[in-house]
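Asker: please work out how this folds:
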Amino acid sequence: MPNTSERRQVHLAAHFPGVNNTTVWSDPAGGSHIEFESFRHLAQSAERGLFDFFFLAEGLRLREHRGKIFDLDVVGRPDTLTVLSALAAVTQNIGLAGTLSATYHEPYELARQLATLDHLSGGRAAWNVVTTNDAFTGENFRRGGYLEYADRYSRANDFIQTARELWESWPEEFASIAGTRAAGAPIAGAIDPGLYRHRSRFFDIAGRFPVPRSPQVHPVVFQAGDSDAGREFAAGAADVIFTRHSTLEDGKVFYADIKRRLAKYGRGEDELKVYPGVTFILGDSQKEAEERADQVRLQQVSGQGAIAFLEQVWGRDLSGYDPDGPLPDIELDFDNTSITRGRVRHTKDPRATATEWRGIADAGKLSIRELVIQVTARQSFIGTPSSIAAELDDFVQQRAVDGFILVPHLTPGGLDEFVDRVVPELQNRGVYRTEYSGTTLRDNLGLGSFRGQSDWAKWREAAQTEREEG
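Answerer: Purely as a prediction, here's the structure:
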C-alpha cells in the first residue's frame, strides 16, 4: 500500500435523485419523493457515511410530454429551501445544497434565504447556481419568457455579485453581537449594518439586508455546466463544479481544463472542486454486480419510457411502434423539438443523433428499448465493494475528480449499502475520513475562508477584459 500521507483523499456527496430516468420509483423498495421521512433517511445515511453534502435538484415546473404531464416520472417536488431547512434540524455535519435558478429568482430574496439556511445549519449551506433556458418554465414567473443564452450567464454573474454584496453588508464586528442585543439598544459606530446599493444591467436595488453575517459569510457556490461559458463561469464564481464526465479519461481532460482556467481569476487549484454525478451497483462478485446492473436498467427504462425518450429526438408521436421492435424508419420532425418540455435537452443536433443511434442499433441488432438502455446507461461503477473503492480512489489519484456525487437508483434507502460496504473499504485504504474535521461545509470541502466580493469582482473584470481584448 502506498504512503497514505501523500495520497489525495476521496470525497463523497449524495444526490436525492428526484424526477429523471435514473430513479426506479416503481420498485417496492422505492419511497415517497414528497414525505419528509424520505429526505431525512437519505440525508442521515449520507451523514453516517461522512459525506460532504446532501444535494437537492429542483424542477420549477412539472415535465410535460406531448402536451400532458409525463406520468412515467415521479410527479412533484416540495420547495428545496424548505426541505433543506428542515434537514438542518436532524443533521449535524453534512452540507445542505440546493439548486436555485439565477434566471427567475431575485438577489435579495435568495440571498436572505440562503443566509438564513447558513445560520440555521451552523454554516452548512450551499447554492447550486443554474440558468434556466425555456419560456415554458418562465410562465410560472411574473417576468415570463426567457433570457437568450449569452444573457443567462451574464445575469448569473451579476446575480452572484449582488448576493455577495448583501452577504458582506454587515461588517464583521456587528455580526458577532447581532441577535443578542436588547430591544432598542443603539449600535455604535459610523457604518450602518446591512446597508446596500446595487445598480447594474440586471439589478437596481437598495435597502438594508436584515440577516447578519452567517457562519460561512458566503454559502458555498456550486455550478453545473459543460459548455465553454459554463466552465468559465465556474472558474470565476464557483467553489464546486458538477460534471457529467464519469469515465477516467474524459474526467482527466475536463479536470485539467477547468483547473487551468483558475489562475486568471487569482485562484489556486484547490479553490474549485470537481464532482461528477455517478451511479453504482454492488454485488458480492463482479458477475453478480453486472447481473444486478442489467436488472436495474430494465427497471429504469420501461417500454413506454423508451418510446417517449425516442420521441424527444424524432419529434413525432411514436406510440404505435413496438418498443421491442426496430427503430422507426420515418423522418424526424424538426419543427416539433418541444415535444418534451421541462427537461434539459442534451441532444443539440437531432439529425446527427438519429444517424448515430441507427448505426448503433444496426450493429448490435438492438430494439428500441435495448438501444435506449445502451445510450442512456448511467451505472458508472459496477462491482464489489473493494473493486469500486479501488476505482474511486484511482479517479482521485489520477486527478480526474476531487470527489463524487452518488446518485442512488432507489429512494430513500439506495445509499445504505454503499455506506455500509464501500466506505469502510475506502477508510481501510487510508483515503477517506473517519470523522468530520471541520465545523462548516467550506471546512469539510477544504476550500478555506470565503473570498471577499471586491476581490472577486476585480479578478472577474480583469478576466473579462482579457477575453475581450484577446
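Asker: C-alpha from now on. contacts and neighbour counts both.
Answerer: Noted.
Asker: ok, L327 touching R358?
Answerer: Yes. Judged on CA atoms under 8 Å, L327 makes contact with R358 at a distance of 7.3 Å.
Asker: quick one: terminal-to-terminal distance for stretch 313-333?
Answerer: 9 Å (CA to CA, to the nearest Å).
Asker: no no, stretch 29-37
Answerer: 14 Å.
Asker: what of stretch 76-92?
Answerer: Stretch 76-92 end-to-end distance (CA to CA) = 28 Å.
Asker: so for that stretch, what gets flagged as buried?
Answerer: For stretch 76-92, the neighbour count (16 or more other CA atoms under 10 Å) marks 77, 80-81, 83-88, 91 as buried.
Asker: second chain to compare with the first, below:
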Amino acid sequence: MGKPLKQIHLAAHFPGVNNTTVWSHPEAGSHIDFDSFVHFAQTAERARFDFLFLAEGLRLREQGGRIHDLDVVGRPDTFTVLSALAAVTEHLGLTGTINSTFNEPYEVARQFATLDHLSGGRAAWNVVTSWDAFTGENFRRGGFLPREERYGRAREFLATANELFDSWDGGEVLADPASGVFLRDAGAGAFVHRGEQFDISGRFNVPRSPQGRPVVFQAGDSDEGREFAAADADAIFGRYATLEEGRAFYADVKGRLARYGRTPDQLKILPAATFVLGDTDAEARELAREVRLAQVSGATAISYLEHVWNRDLSAYDPDGPLPEVDPVPGENTVARGRASVRMFRDPLATAREWRELAAARKLSIRELVIETTGRQTFIGSPATVAAAIDDLVQQDAADGFILVPHLTPGGLDGFADTVVPLLQERGVFRREYSGPTLRDHLGLAAPRIPAPTGP
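Answerer: Coordinates of the predicted model:
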C-alpha cells in the first residue's frame, strides 16, 4: 500500500507596498482601502485557504534620502486590519507580522489574545526581529539590537508572551450578576517573569482565548532562524520553491525538531510563491514575461542595483551594461529600510557573480535584475500549476505555499476558480473547513495548558 497523499496547505499574502504588484495594470487597486482587504480575504476564504498573511512595515523605505516610490501608499496597522477582517470572514486564519525588537510582551500578547477572541480562534503571529537602526529610530530603543542578541530577545519575548497566554489556565469563568464583573480564583491571570530582556509581573487581563495561544510563525533562513522555528514555531515561511532546494530546506528544519521533543507534523513549512496562469502553458509563459517587465522598470532596476553597489547609479542606462566601478563596502547609505539590502552581505562577491552572469548571457542591467530577482514560481495552465504544487508537496519540498499574486485585490480570483478545484479533484485539498480555528486548518494540536503559576 502506497504512502497516503499529503494534504496541501494554501495561504494568501496581501502584498502591501512592494515591487511585486504590477501597479500599471488597469485592475490594480488600492493597498490601503478596506474594500481591497475584504475582496482579497473573502476570495481566500471562498477557496478554503488556511489563512491570510499581512507583512509588517514599521518605516517607509528610502532611496537616496527620499521615500522610495513604491512606498508612497503607506503601511496600515496590522492589528487594525486583521480585527476588521475578522468581522467579514468566518473561517480564514488571520496572520500578522509583529516585531519582537521594538514591542513589549504584555502589549502584543493582549492584542493577539483579543484578536483570537474576536475571530473565534483564527489568530496567528509571525514573530520577526528587526535588523536595522533606520527602523529603530522610530522607537524608544533609538537603534537596534546586534545580530547575536536579536533572536535571544525574540525567544524570551515569545516565552514571556506564552506565560501571559497561559496565566489563565482554562478553568471556569463566572460572572457576578450584581456587578457584571468576571470572578475567578485569586491566581487568574497572575504572572511573574524575571529574565535578561524582561522583568515584569502583574495580572494578564484577557481570559484564555479559543486557541489558547495564537499559531506562531517564523520567517528567517539563517541558522538562528531555523533553530528558533524548530524550537518554538508552528510554521515557518520558506524561501525555496524548487524541488532540490525545497527538499534540502525541508529536511534540515524538520530534522531539528527531535532535539526539542517535537515531531515533524508539529511544524509546517510554507514557502512564498508567485504564479501566472494562462489558458495554455505557452500563453502563461508569455504573460509571465510581460509581468516581469512590468515589475522591473528601468528605474526599478537601477534602484535595485544601488542596493548592492551602495552608490548613486542614476547616470547609468538600465538597458546598458553593469557598472565597471565596484560596490562601496560597509553600511548601506543609499537604500535604507530595504530587506533586500541585508541579503547581500558580500556586495563585492555579488558584483563579481553578476558580471560573470551578465557577460555569459549578454544581459543588460534591467535584464540581469529580472533574472536574479524573484520570478514566478508557478507558470502554466491551471492543470500544470495544480500538478506542480501537488508534486512539490508530495515530494516533501513543502507542506504548502503562501501565494503572492501580482495584482491586488483581484489577483487571487483566477487561482481560486481554476486551480483549487483541480487540487480538490486530486484529493489533496479540502472542500470544506474541518473546524473553526486556524489550528484545525493546519492540523495542529491545541497547546498544552501548563500548571498555573503566579506570584
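Asker: follow-up on the earlier one: now, which of the buried residues of stretch 76-92 of the first structure lie within strands?
Answerer: Judged by DSSP state E, the buried residues of stretch 76-92 of the first structure include no members of strands.
Asker: so what does F141 of the first structure match up with in the second structure?
Answerer: Aligned by TM-score structural alignment, F141 of the first structure pairs with F139 of the second structure.
Asker: F39 of the first structure now?
Answerer: Under TM-score structural alignment, F39 of the first structure pairs with F37 in the second structure.
Asker: then E165 of the first structure?
Answerer: Match for E165 of the first structure (TM-score structural alignment): E163.
Asker: just checking, what packs against the helix or strand that contains that match?
Answerer: Assigned by DSSP states H and E, E163 of the second structure belongs to helix 147-165. In this structure, helix 147-165 of the second structure makes packing contacts with helix 105-119, strand 190-194, helix 223-232, judged by 3 or more CA pairs under 8 Å, 6 or more residues apart in numbering; DSSP states H and E.
Asker: and the helices in the stretch 1-150 of the first structure, which stretches?
Answerer: 36-48, 80-88, 107-121, 135-138, 149-167 (DSSP state H, counting those that start in this stretch).
Asker: what does the longest one rub up against?
Answerer: In other words, helix 149-167 of the first structure. For helix 149-167 of the first structure, contacts defined as CA atoms under 8 Å, 6 or more residues apart in numbering pick out 102-103, 106-108, 110-111, 115, 129-133, 194, 196, 198, 200, 202-203, 209, 211-214, 217-218, 229-230, 233, 237, 452-453, 457.
Asker: only the buried residues of the helix or strand following that helix, if you could.
Answerer: On the C-terminal side of helix 149-167 of the first structure, the closest following helix or strand by DSSP H and E is helix 172-175. Within helix 172-175 of the first structure, the residues scored as buried using 16+ other CA under 10 Å are 174-175.
Asker: report the distance from helix 172-175 of the first structure to the chain centre.
Answerer: Centre-to-centre, helix 172-175 of the first structure and its host chain are 32 Å apart (CA atoms, centre = their mean, to the nearest Å).
Asker: kindly report the same for stretch 215-232 of the first structure.
Answerer: For stretch 215-232 of the first structure, the distance to the chain centre is 10 Å (CA atoms, centre = their mean).
Asker: hang on, the earlier thing: the match of E165 of the first structure and R342 of the second structure, how far apart?
Answerer: According to CA to CA, E163 of the second structure and R342 of the second structure sit 33 Å apart.
Asker: same check on R289 of the second structure?
Answerer: According to CA to CA, R289 of the second structure stands 27 Å off from R342 of the second structure.
Asker: which parts of the stretch 251-400 of the first structure are helices?
Answerer: 286-300, 303-314, 350-364, 368-375, 385-397.
Asker: export those helices to JSON lines and append columns for distance to F418 of the first structure and mean neighbour count.
Answerer: Conversion of these to JSON lines gives the following (distance: least, CA to CA, whole Å; neighbours: other CA atoms under 10 Å):
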{"stretch": "helix 286-300", "distance to F418 of the first structure": "13", "mean neighbour count": "17"}
{"stretch": "helix 303-314", "distance to F418 of the first structure": "28", "mean neighbour count": "21"}
{"stretch": "helix 350-364", "distance to F418 of the first structure": "33", "mean neighbour count": "14"}
{"stretch": "helix 368-375", "distance to F418 of the first structure": "24", "mean neighbour count": "20"}
{"stretch": "helix 385-397", "distance to F418 of the first structure": "8", "mean neighbour count": "19"}
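Asker: mind putting those helices into JSON lines with distance to G49 of the first structure?
Answerer: Compiled in JSON lines, those are given as follows (distance: least, CA to CA, whole Å):
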{"stretch": "helix 286-300", "distance to G49 of the first structure": "21"}
{"stretch": "helix 303-314", "distance to G49 of the first structure": "33"}
{"stretch": "helix 350-364", "distance to G49 of the first structure": "39"}
{"stretch": "helix 368-375", "distance to G49 of the first structure": "30"}
{"stretch": "helix 385-397", "distance to G49 of the first structure": "14"}
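Asker: aligned partner of D399 of the second structure in the first structure?
Answerer: In the first structure, D399 of the second structure lands on D402 (TM-score structural alignment).
Asker: now that match: closest residue in space that isn't a chain neighbour?
Answerer: Using CA to CA, 6 or more residues apart in numbering and skipping residues adjacent in sequence, the residue nearest D402 of the first structure is V274, 5.2 Å away.
Asker: same check, this time on G246 of the second structure
Answerer: A397 (4.2 Å).
Asker: run a quick neighbour tally on the one you found.
Answerer: Look at A397 of the second structure: counted by other CA atoms under 10 Å, it has 26 neighbours.
Asker: give the contact list for Q379 of the first structure.
Answerer: Contact partners of Q379 of the first structure, counting by CA under 8 Å, 6+ apart, are 278-281, 293.
Asker: which of those residues has the most neighbours?
Answerer: Using other CA under 10 Å as the neighbour criterion, I281 leads these with 26 neighbours.
Asker: I'd like the helices and strands packed on helix 147-165 of the second structure as TSV, with distance to L444 of the second structure appended.
Answerer: Shown next, in TSV, are those (distance: least, CA to CA, whole Å):
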stretch	distance to L444 of the second structure
helix 105-119	16
strand 190-194	26
helix 223-232	13
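Asker: quick one on the thing from earlier: got the helices of the stretch 1-150 of the first structure as TSV, with distance to E311 of the first structure columns?
Answerer: Listed next are the helices of the stretch 1-150 of the first structure as TSV, based on distance: least, CA to CA, whole Å:
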stretch	distance to E311 of the first structure
helix 36-48	32
helix 80-88	30
helix 107-121	37
helix 135-138	19
helix 149-167	25
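Asker: which one of those helices lies closest to T243 of the first structure?
Answerer: Closest to T243 of the first structure of the helices of the stretch 1-150 of the first structure, according to CA to CA: helix 149-167, at 17.4 Å.
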